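Chemist: got a predicted structure plus its sequence, pasted below:
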Amino acid sequence: MIAPGHSRAVLSAGANVGDPMAMLRLVPGGLADAGADIRVVDVSQVYATAPWGGVEQDDFLNITLIVEGERSPVDWLRLGAELETRAHRTREVRWGPRTLDVDVINVADADGVVRSDDPELTLPHPRAAQRAFVLVPWLEIEPDAELVTPDGPRRVAELATALPQAEQDGVRRIGPL
């Protein structure tokens, strides 16, 4: 049960420029340092994946995190953006190479799963169900996870196995962060 004023968020982080492992390590530490109210519940192992979106670039390293705190969904988005700024992220090419990308995938509060059509933050993340690099690490740390899709709530395990086999096979576990 989530206390009023608190939320629980699923975040996905990826990096493929510079030292991607070091960039990913910034995320849990940076979130924990962002406020005494924030608790990093769990962090997946690191997974390597081919880039998504058709831009020629190096493979990404990815993690998924579950965090809780006295934060709104937009607060989680802003914290992710602050971490990207610390990693010197630039936004030059959509789905292009980046030092760090932190996406808010799902947020729940005392009223349940937060849904938002706001262009700044659409929740649940509109493409999460299509991305093995989000679903596979999420399953590692929350095997019973559900994601609200346009077809209603679906188990993340079902969404992951419904993806093309090549995409599932393209998510390779590297090891701990």
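Modeler: It's in.

Chemist: going by C-alpha atoms from here, please, whenever you check contacts or count neighbours.
Modeler: Will do.

Chemist: got a list of what Arg39 touches?
Modeler: By Cα atoms under 8 Å, 6 or more residues apart in numbering, the contact set of Arg39 is Ala32, Val67, Glu68, Gly69.

Chemist: now those in JSON lines, with secondary structure?
Modeler: Below are the contacts of Arg39 laid out as JSON lines (DSSP: H, G, I helix; E, B strand; the rest coil):
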{"residue": "Ala32", "secondary structure": "helix"}
{"residue": "Val67", "secondary structure": "strand"}
{"residue": "Glu68", "secondary structure": "strand"}
{"residue": "Gly69", "secondary structure": "strand"}
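
Chemist: ok, structure two:
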Amino acid sequence: MSTNQERVYLSIGSNIHPRVQNIRKALSRLRAVAGVTVIAESHWYETEPWGNREQANFYNVSVSLVTTLTPAELLDELHTIEQAGHRQRLVHWGPRTIDMDIIFWGQRRIATVDLTVPHAQAANRNFVLLPTAEIAADDPLVGPQVARMIAANQDQSWIKKVRNVSELDD
């Protein structure tokens, strides 16, 4: 990785059966995108739903990557992966087969109709902050942002690190 290339951080989650398979397929599709190189993956976490709690628990993972794509192009690729995973946007904060969000892009601040970076709700979500902190600790651009957000975070929802993903069942 060149020293001037910013790392991008994604949060990926699923709470519709088969959750593990949904995330694995999304990660595989992400790794196959031209211009994207995944450089780290956090542990997986089982998490309480955020917002609308009347649904199944999620599995969540954070990944960091470098890319030659623009933010809009990466977002389009993530939407394509979500569509391939049969993502339906029926209920705000509702159940989903796969959810992929751009959380950080180095120190960039992006505010368009389709994309806000850092993610508008990142600072309020354990399931985003804790996995991202795992893989951003050595990133001088994003690590301090995550640490500040964790210090101020008031999210009381539970989050549990999954020790062995291969033993997960849906």
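Modeler: On my side now, so go ahead. Not measured: the values here are computed from a predicted model.

Chemist: same check for the contacts of Arg39 of structure 1, but in structure 2.
Modeler: Compared against structure 2 with both residues aligned by TM-score structural alignment, their matches' Cα atoms under 8 Å, these retain Ala32, Val67, Glu68, Gly69.

Chemist: count of neighbours near Asp117 of structure 1?
Modeler: Neighbour count for Asp117 of structure 1, taken as other Cα atoms under 10 Å: 11.

Chemist: could you do Asp19 of structure 1 as well?
Modeler: Residues near Asp19 of structure 1, counting by other Cα under 10 Å, number 12.

Chemist: okay, now the nearest residue to it once chain neighbours are set aside: neighbour count?
Modeler: Nearest-residue entry for Asp19 of structure 1: Thr99, 7.9 Å, with adjacent residues in sequence omitted and distances by Cα to Cα, 6 or more residues apart in numbering. For Thr99 of structure 1, the neighbour count with other Cα under 10 Å is 22.

Chemist: for the counterpart of Trp95 of structure 1 in structure 2, give its distance to Ser64 of structure 2.
Modeler: With TM-score structural alignment as the criterion, Trp95 of structure 1 lines up with Trp93 in structure 2. To Ser64 of structure 2, Trp93 of structure 2 is 24 Å away according to Cα to Cα, to the nearest Å.

Chemist: next one: Gly94 of structure 2
Modeler: The gap separating Gly94 of structure 2 from Ser64 of structure 2 is 25 Å, by Cα to Cα.

Chemist: which of those two has more neighbours?
Modeler: Set Gly94 of structure 2 next to Ser64 and count neighbours by other Cα under 10 Å: Ser64 wins out with 23 against 17.

Chemist: now the strand or helix carrying that one: which residue numbers in structure 1?
Modeler: Counting by DSSP states H and E, the secondary-structure element that holds Ser64 of structure 2 is strand 58-67. Mapping strand 58-67 of structure 2 onto structure 1 (TM-score structural alignment) gives residues 60-69.

Chemist: mean distance between the matching stretch and structure 2 after superposition?
Modeler: Mean deviation of stretch 60-69 of structure 1 relative to structure 2 after superposition (mean Cα distance after the TM-score superposition for structure 1): 0.6 Å.
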